[in-house]
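prediction below, plus the sequence it came from.
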Amino acid sequence: MKKKILIFSLIALLLLGACAKAPAQKYEYITEDSTGYAGVPELPRESLLMDEALEGYELGSSTQERLVIKTANMRVSVVDPVEAMWSVSQMATQLGGYVISSESSSSVNSSGEYKTASISIRIPTQKLDVAMEKIRQLSADGKDGVLSESTSGEDVTSDYVDTESRVRNLEAAEEQLMVLMENTTDLDKTMKVFRELTRTREEIEVLKGHMKYLRESASMSMISVNFVAEASIKPIEIGGWKPGVTARESLQKLIDIAQGIADVLIRFSIVCLPFLIPLGLGAFFVTKAVKKRRAKKQVQRANYYAKPPVIDPVEPEKKD
């Protein structure tokens, strides 16, 4: 009995020892396979540095200053449009800007011949409000002389950041191509690398030019101004009577009346016609049937009176 217990104890110890070694063997196998297997190369240090550089770029791009291209359009009535145009040109130079284009012409209406002028300028964006206020002051009637005014802005920050990223990637590719060309001894391969290097450099220059345009457009706002002579838009006045105003009001009333009639007809055709058409058709057929019946009766009556009267024969009297 003791012998059997001893054998059983030895077997149990062997099983426990095997189970205790199994996890250690499995752990050693995984560790060796993940680090020492020849088919899986170790991650190079350069790729880790590149990841850190990209992370730093993403953080920096979030703080990119907004680039907004601002544009303003104004239409102002002045005493002398040509003189106002030259005043705006001088103002642009004083504010650190420049003139893009300018034009003056003459126009004729029922009141006579008048001058008109237009000018487009670029000025620093931070001075846009100052420049627009100076242009308003050129008006002959103050704020009433500003016939129209509008401002708009286009955010090009995303376009600028994307272009900058493309330039950086192309410059990195350019450096690799230069290293490859220096280490290549074959003439044919050298020419292929040179052509690719030239194409990459051209693309970089184009993208840098686009970035420069975006920066300059965002830093220099454009103002387009159209000057008209005050006398050309001023109504005719004779002894306090303004026939132009009266004619304009009369024309407006005529348009309002015509619009009201058109609205009534449109509402009538949409709301009432779907119901009136069936009723009209029914009334038409009923009237037609009644007329037909009356005509038939009239024919019968005419035929009746047209017959000759029937005279009964008179028997001769008998003589006694």
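Yep, it's here.

only C-alpha atoms for contact and neighbour calcs from this point on.
OK.

got the contact list for stretch 283-298?
If you take C-alpha atoms under 8 Å, 6 or more residues apart in numbering as the criterion, stretch 283-298 is touched by no other residue.

kindly recompute the last result at 10 Å.
Applying C-alpha atoms under 10 Å, 6 or more residues apart in numbering, the contact partners of stretch 283-298 are 277-278, 280-282, 299-304.

now do stretch 182-199
By C-alpha under 10 Å, 6+ apart, the surrounding residues in contact with stretch 182-199 are 170, 173-178, 180-181, 200-204.

take a look at this one as well, against the first:
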Amino acid sequence: MKKTTYFLFILCLFLLGACNSEDTGETETKQQADSAADIAKNTEKMEIVNEESTEENAVNQSKDSTKEELMIMYHAYFTLKIKDVKHAIDTITNRTNELNGYVVETSSTNREKQLHSRIIVRIPNQNLQSFMKEIENRSEKVVERQVTGEDVTEEYTDLESRLKAKKTVEARLLDFMKSAEKTEDLLHISEDLAQVQEKIEQIEGRMKFLDNRTEYAEVNISLEDVSVDVPGIAEKDLQTGERIKRAFTNSLNQLSSICSGIFVFLIGYSPFLIILFIIGGTLWLLKRRKNNKDHS
């Protein structure tokens, strides 16, 4: 009996130990699963933070490595009085081409019997001062002269930094796209990549615009014609010899017109004139005979 009791007691202890072990195993398994989920979340957060940090570092490194060269956009405005506006336009155009510049716009209008023209050219910055002196020397008078400069160095540096950061994000999205397995993930990555590439194109376009504007200065030139407009000389102001010549020519023309009219009349109405001549001659002969009879 004692042995039986002792055996049952040992069996109960064993069963209780097994239950406790199973509960402990389930608890540990649950804790391990929660821990794995937390690690996954933390890893994802760390990746995002690392991505933002990398982008920020790329911006800072780009700013530090950017050359400290000033980028200035120059604009020049002139209003000049010129004797020959058309010749001046041709001269400015030829000189612009010689300096490896180019013409942007030309226009001309007539106001109050005077020619006004406008030409816009872009000249390399290193040739701007010499070009302005040349056009001033060719003019009769400089009515207006204005030269301004706009510093776009900070904007260009910021664009370079943003471009480098966007390029980094683009490379990472391309890597994600290669490793993506689900169609939904692939679509999301493609949308994000399209937006990043659009931003890159906008930044590159703006940088090209600033490169061109800082390499070539814009010169806006307005030209006013100051040549003397000589009016036509009236007939009363002509010289005496010219007036005599014109009067003689007019008299000859009138005489020729009269003779031509008489000749045309005689030839054209000759049948009627012949009949009238015969009738008149007959009447004259009859009257003459009658007078002779009366005298005799």
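Good, I have the coordinates. Keep in mind the model is a prediction, meaning the values are calculated, not measured.

TM-score for these two?
These two chains, once laid on top of each other, score a TM-score of 0.57 by TM-score structural alignment, normalised by the length of structure 2; 185 aligned residues with a C-alpha RMSD of 2.8 Å.

to which residue of structure 2 is residue 228 of structure 1 aligned?
Using TM-score structural alignment, the equivalent of residue 228 of structure 1 in structure 2 is residue 224.

oops, could you answer that again for residue 66 of structure 1 instead?
In structure 2, residue 66 of structure 1 lands on residue 70 (TM-score structural alignment).

my read is that match is in a helix, agree?
No. Under DSSP: H, G, I helix; E, B strand; the rest coil, residue 70 of structure 2 sits outside any helix and is assigned coil.

does it touch residue 154 like I think?
Yes. If you go by C-alpha atoms under 10 Å, residue 70 of structure 2 and residue 154 touch, sitting 8.8 Å apart.

point me to the residue sitting closest to the centre of structure 2.
Centroid check for structure 2 by C-alpha atoms, centre = their mean gives residue 104 as the closest residue, at 7.7 Å.

circling back to that earlier point, for the residue lying closest to the match of residue 66 of structure 1 once chain neighbours are set aside, which residues are in contact?
In space, and not counting its chain neighbours, residue 70 of structure 2 is closest to residue 153: 5.5 Å by C-alpha to C-alpha, 6 or more residues apart in numbering. Residues in contact with residue 153 of structure 2, defined by C-alpha under 10 Å, 6+ apart, are 67-73, 159, 210, 214.

how about residue 241 of structure 2?
Residue 241 of structure 2 touches residue 247, counting by C-alpha under 10 Å, 6+ apart.

what does it align to in structure 1?
With TM-score structural alignment as the criterion, residue 241 of structure 2 matches nothing.

what ranges does the stretch 51-200 of structure 1 have for its strands?
Along the stretch 51-200 of structure 1, counting by DSSP state E, counting those that start in this stretch, strands occupy 68-78, 98-109, 112-124, 146-155.

which one of those lies closest to residue 25 of structure 1?
With C-alpha to C-alpha as the criterion, residue 25 of structure 1 lies closest to strand 146-155 of the strands of the stretch 51-200 of structure 1, at 62.2 Å.

name the residues that touch that closest one?
66-78, 132, 135-140, 218, 221-228.

among these, name the buried ones.
Buried by 16 or more other C-alpha atoms under 10 Å: 67-78, 132, 135-136, 138-140, 218, 221-228, out of those.

spell out, range by range, the helices that occur in structure 1.
Taking DSSP state H to define them, one finds helices in structure 1 at 2-36, 45-61, 81-94, 128-137, 157-183, 187-219, 230-233, 243-271, 273-306.

what packs against the second one?
It refers to helix 45-61 of structure 1. In terms of contacts (3 or more C-alpha pairs under 10 Å, 6 or more residues apart in numbering; DSSP states H and E), helix 45-61 of structure 1 is packed against helix 157-183.

superpose on structure 2 and give me the mean offset of the helix it packs on.
Helix 157-183 of structure 1 differs from its equivalent in structure 2 by a mean of 0.8 Å after superposition (mean C-alpha distance after the TM-score superposition for structure 1).

would you agree the match of residue 228 of structure 1 is in contact with residue 117?
Yes. Using C-alpha under 10 Å, residue 224 of structure 2 makes contact with residue 117 at a distance of 6.7 Å.

any shared contact partners between the two?
Common neighbours of residue 224 of structure 2 and residue 117, using C-alpha under 10 Å, 6+ apart, are 85, 110.

show me what the residue nearest to residue 70 of structure 2 lines up with in structure 1.
Applying TM-score structural alignment, one finds that residue 153 of structure 2 aligns to residue 157 in structure 1.

what about that match, distance to residue 195 of structure 1?
As judged by C-alpha to C-alpha, to the nearest Å, residue 157 of structure 1 and residue 195 of structure 1 stand 32 Å apart.

now swap in residue 65 of structure 1 and tell me
In terms of C-alpha to C-alpha, residue 65 of structure 1 sits 36 Å off from residue 195 of structure 1.

again with residue 244 of structure 1
As judged by C-alpha to C-alpha, residue 244 of structure 1 and residue 195 of structure 1 stand 73 Å apart.

next one: residue 103 of structure 1
Counting by C-alpha to C-alpha - residue 103 of structure 1 and residue 195 of structure 1 are separated by 47 Å.

same check, this time on residue 171 of structure 1
Per C-alpha to C-alpha, residue 171 of structure 1 is found 15 Å from residue 195 of structure 1.

which one's more surrounded, the two?
Higher neighbour count among residue 171 of structure 1 and residue 195: residue 171, with 16 against 12, using other C-alpha atoms under 10 Å.

tell me the residue in structure 2 aligned with the more buried one.
Using TM-score structural alignment as the criterion, residue 171 of structure 1 maps onto residue 167 of structure 2.

doesn't residue 200 make contact with that match?
Yes. If you go by C-alpha under 10 Å, residue 167 of structure 2 and residue 200 touch, sitting 7.5 Å apart.

okay if I get the helices of structure 1 as JSON lines plus distance to residue 109 of structure 1?
Formatted as JSON lines, the helices of structure 1 follow (distance: least, C-alpha to C-alpha, whole Å):
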{"stretch": "helix 2-36", "distance to residue 109 of structure 1": "90"}
{"stretch": "helix 45-61", "distance to residue 109 of structure 1": "57"}
{"stretch": "helix 81-94", "distance to residue 109 of structure 1": "16"}
{"stretch": "helix 128-137", "distance to residue 109 of structure 1": "25"}
{"stretch": "helix 157-183", "distance to residue 109 of structure 1": "47"}
{"stretch": "helix 187-219", "distance to residue 109 of structure 1": "39"}
{"stretch": "helix 230-233", "distance to residue 109 of structure 1": "8"}
{"stretch": "helix 243-271", "distance to residue 109 of structure 1": "13"}
{"stretch": "helix 273-306", "distance to residue 109 of structure 1": "47"}
